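Peer 1: after the sequence you'll find the predicted model.
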Amino acid sequence: MALIRSWVDSANRADCPFPLNNLPYGVFSVAGAAPRCGAAIGTMIVDLADAEACGLLDAGGAFAQPRLNEFMALGRGKWDAVRARLTALLAEDGHRDLPLAPMADATLHLPIRVTEYTDFYASRNHAFNVGALFRGPENALPPQWTHMPIGYNGRASSVVVSGTPIRRPMGQLKGENGPEWAPCRRLDLELELGAVVGADSTMGERVSVDQAEDMIFGYVLLNDWSARDVQAWEYQPLGPFQSKALGTTIGSWIVTQAALEPFRSPGANRVNPLLPYLAEKRPGLYDLTVGWSLNGQAMARTNYNVMYYSSAQQLAHHTSSGCPMRVGDLLGSGTISGPAPDQTGALLEMTGGGRNPVMVNGESRTFIQDGDEIALFAQAQGDGYRIGFGPCAGTILPAQP
């Protein structure tokens, strides 16, 4: 697919993350106005609430809400109809009176009301590297890892939008003579993609992979901040708890499945066949370049298609017990890591558990320090255009002892 040209000139630049091919959704506000839904186009935001009030769009009043949940709940038919209508309105011969706000003048808000949050562990490279550090290479991957997506239920209450500071947590750490209470010393990031669920499922009923894919509204960048020393002390036998509850940062813009459709890609090679309930009829991953920086210095770059399980497989597995899903559920992909150190999505892997420091702007580092800013990026490259996700960044504040 080639670039779809728009009368919004900034959307036609080859390096623009928000061309007409993209049209990601978010929630924004400008001075004197309440938060409402918008769509990014070039350096502008379409005010979807005003556009609906003017009769240019029909979403049952959902766009006047301060979250996208009400719009998502209208279903895929409405998602497709609104996207088609927006594309026609913004095309070169479209409606030039569409209400726009400069992105530079807007404040971006958390785009969804996060109903529940589940984080997965779907990169074989990451799972092996971390498992080897915690349990040794011979026990790095548990026997079930190549048969089903491994995940845990996290905290929806600590999901925040890009730009929100994250405070270094206090926690129980393993000391010389037992546990000690101290600030986290091994604070880390996790480079992930989050799938936003846009449809409910029924308790007691399983969802197929095909149905699961149809339930996904779109994707956001996601950083699941991790207190590695807290995790090492608490994670056996039930897994992460406080080590992952300090905060999860997501990007402001939700990139839709429709925008990513041209970039479908198979994932990592299978070690063994999956059980039929996890089988995919078509590739469920995307050719997305992803990476992260620390204080402005690029640290790692890889591709989302290194993952072993897709979001649709994760969602299908999530319902395999009959667990119901809800509009606004968020599924973290798990850390996206390639095989090389400069392709890893966490400092834990990059530094070999802190044994191999890296240089950041001339300073030796192993883990995140107070005042550091971590920023994630993701983009898909098309024919004369790119699909961007916008920023997903957070700065670390000192602990409160």
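Peer 2: Sure thing, it's come through.
Peer 1: for the rest of this, base every contact and every neighbour count on C-alpha atoms.
Peer 2: OK.
Peer 1: just so I have it, where are all the helices in this protein?
Peer 2: 48-53, 69-72, 76-90, 124-135, 209-215, 228-234, 257-260, 311-318, 347-350 (DSSP state H).
Peer 1: of those helices, which is nearest F389?
Peer 2: helix 257-260 (11.0 Å; C-alpha to C-alpha).
Peer 1: thinking again about what came up before, let's have the helices of the chain in a markdown table, adding mean neighbour count and distance to A245.
Peer 2: Below are these laid out as a markdown table (neighbours: other C-alpha atoms under 10 Å; distance: least, C-alpha to C-alpha, whole Å):
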| stretch | mean neighbour count | distance to A245 |
| --- | --- | --- |
| helix 48-53 | 20 | 33 |
| helix 69-72 | 22 | 23 |
| helix 76-90 | 16 | 32 |
| helix 124-135 | 19 | 19 |
| helix 209-215 | 20 | 26 |
| helix 228-234 | 20 | 11 |
| helix 257-260 | 18 | 28 |
| helix 311-318 | 25 | 20 |
| helix 347-350 | 24 | 18 |
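Peer 1: and the comparison structure, right after this:
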Amino acid sequence: MLGGSQKYVTESSFGENSILKDDAQLRSKAFVKQNEAIMHLPARIGDYTDFYSSIHHATNVGTMFRSKENALSANWKYIPIGYHGRASSVIVSGTSIHRPHGQTLIADGTPPVFGTSKLMDFELEVAFFVGGKTNKLGQPISAKNAQDNIFGFVLMNDWSAKNVGTSISPWIVTTLALEPFIVDNYPQDPEPFPYLRHEDNFNFDIKLEVDIKPEGATVPTTICRSNFKNLYWTPKQQLAQHTITGCNMNPGDLLASGTISGETSDSFGSLLELSWKGTKPIRLNDGSQRKFLQDGDTIILKGKCEGDGYNVGFGICEGKLLPAINL
């Protein structure tokens, strides 16, 4: 439990018979100042899978790289698409990453060139940890009961170069804490196959923001305001799809939503979309512009659910892009 910035938790936080309230020495050992706390990954991550569940994001990307008429792939509305990522490069908020090296194809028909990534990006996501019940190899998890396998959620920034790093917030907001913020599932047409159907709502009103803070800037710029409820495929459907082959899940496995974009241009969850593939630069508070990330930029993801007189917060998920390492 952490207090406010540079403050200890006050005695009023404890009950009348609290041991911590009466024992100053024990209290000094049990609590730390928030600005001195060292954050860690909230679980030992066994496997990590990233989905592609936002219809607005998938439509935007498909429009840019194919056409508006052929934006979604033929199977997109039939199956929650996902890929297996690298659990080893999932990092806690506050960890910096270096711009990666790799091969780039400059033009069709020409050999690729080797160098540093030129189009580094962030991806606004929310991920959930598997917990509670698990399934045995060969036994799928039903979408109807998948909530029993979903422990809680974190913010995630899946940096665009994939295995270069995937940042998550350092604490888990449990599914139970999110129940007051359940909203209708996103309308699905055509109706999913039976193994992907669940009649209960498992979608949440989680308000999401992305800030970018350039090196030396005093004030960050909010460049995106989106919402978890924009996801077409629910977490229960993601988990059911992942296990339909009989894949066995383990506590600590991490499943991510994919980039969460809304309908309006200010709700797009990546610079690829916000700048529309670099054709519409984003102006920041310090007067600079961004098509994609520059070295020294810090990306800050925020999330919260707003109740009647209270909030359930996800905290922040932040990371700084450092220059590429000299090879």
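Peer 2: It's in. Because the structure is a prediction, the values reported are computed rather than measured.
Peer 1: returning to what we had before: to C392 of structure 1, which of the helices of structure 1 lies closest?
Peer 2: helix 347-350 (17.1 Å).
Peer 1: and that closest one against structure 2, how far off on average?
Peer 2: Comparison of helix 347-350 of structure 1 with structure 2 after fitting gives an average deviation of 0.5 Å (mean C-alpha distance after the TM-score superposition for structure 1).
Peer 1: G94 of structure 2 maps to what in structure 1?
Peer 2: Aligning on TM-score structural alignment places G94 of structure 2 opposite G163 in structure 1.
Peer 1: tabulate the helices of structure 1 in a markdown table, adding columns for distance to A393 of structure 1.
Peer 2: Shown next, in a markdown table, are the helices of structure 1 (distance: least, C-alpha to C-alpha, whole Å):
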| stretch | distance to A393 of structure 1 |
| --- | --- |
| helix 48-53 | 25 |
| helix 69-72 | 23 |
| helix 76-90 | 27 |
| helix 124-135 | 21 |
| helix 209-215 | 27 |
| helix 228-234 | 20 |
| helix 257-260 | 22 |
| helix 311-318 | 22 |
| helix 347-350 | 16 |
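Peer 1: quick one: closest of the ones you listed to V114 of structure 1.
Peer 2: helix 69-72 (8.8 Å).
Peer 1: residues in structure 2 aligned with that closest one?
Peer 2: So helix 69-72 of structure 1 sits over no part of structure 2, by TM-score structural alignment.
Peer 1: then stretch 382-396 of structure 1?
Peer 2: Under TM-score structural alignment, stretch 382-396 of structure 1 corresponds to residues 307-321 of structure 2.
Peer 1: how about the matching stretch: buried residues?
Peer 2: By neighbour count on 16 or more other C-alpha atoms under 10 Å, the buried set for stretch 307-321 of structure 2 is 312, 314-321.
Peer 1: next, count neighbours for the match of G94 of structure 2.
Peer 2: By the measure other C-alpha atoms under 10 Å, the count of residues near G163 of structure 1 is 19.
Peer 1: cool, and the one 4 residues further on?
Peer 2: Burial of R167 of structure 1 is recorded as 17 neighbouring residues (other C-alpha under 10 Å).
Peer 1: roughly how far does the nearest residue to it once chain neighbours are set aside sit from T351 of structure 1?
Peer 2: In space, and not counting its chain neighbours, R167 of structure 1 is closest to L397: 4.5 Å by C-alpha to C-alpha, 6 or more residues apart in numbering. Distance, L397 of structure 1 to T351 of structure 1, using C-alpha to C-alpha, to the nearest Å: 22 Å.
Peer 1: neighbouring contacts of stretch 51-67 of structure 2?
Peer 2: Stretch 51-67 of structure 2 has contacts (C-alpha atoms under 8 Å, 6 or more residues apart in numbering) with 68-73, 80-83, 230-234, 238, 255-263, 268-269, 273, 276-277.
Peer 1: what do we get in structure 2 for L193 of structure 1?
Peer 2: Checking TM-score structural alignment: L193 of structure 1 goes with V126.
Peer 1: so who does the closest residue to that match other than its chain neighbours touch?
Peer 2: Leaving out its chain neighbours, the residue that sits closest to V126 of structure 2 by C-alpha to C-alpha, 6+ apart is L155, at 4.6 Å. Residues in contact with L155 of structure 2 (C-alpha under 8 Å, 6+ apart) are 125-127, 168-169, 301-303, 314, 316-317.
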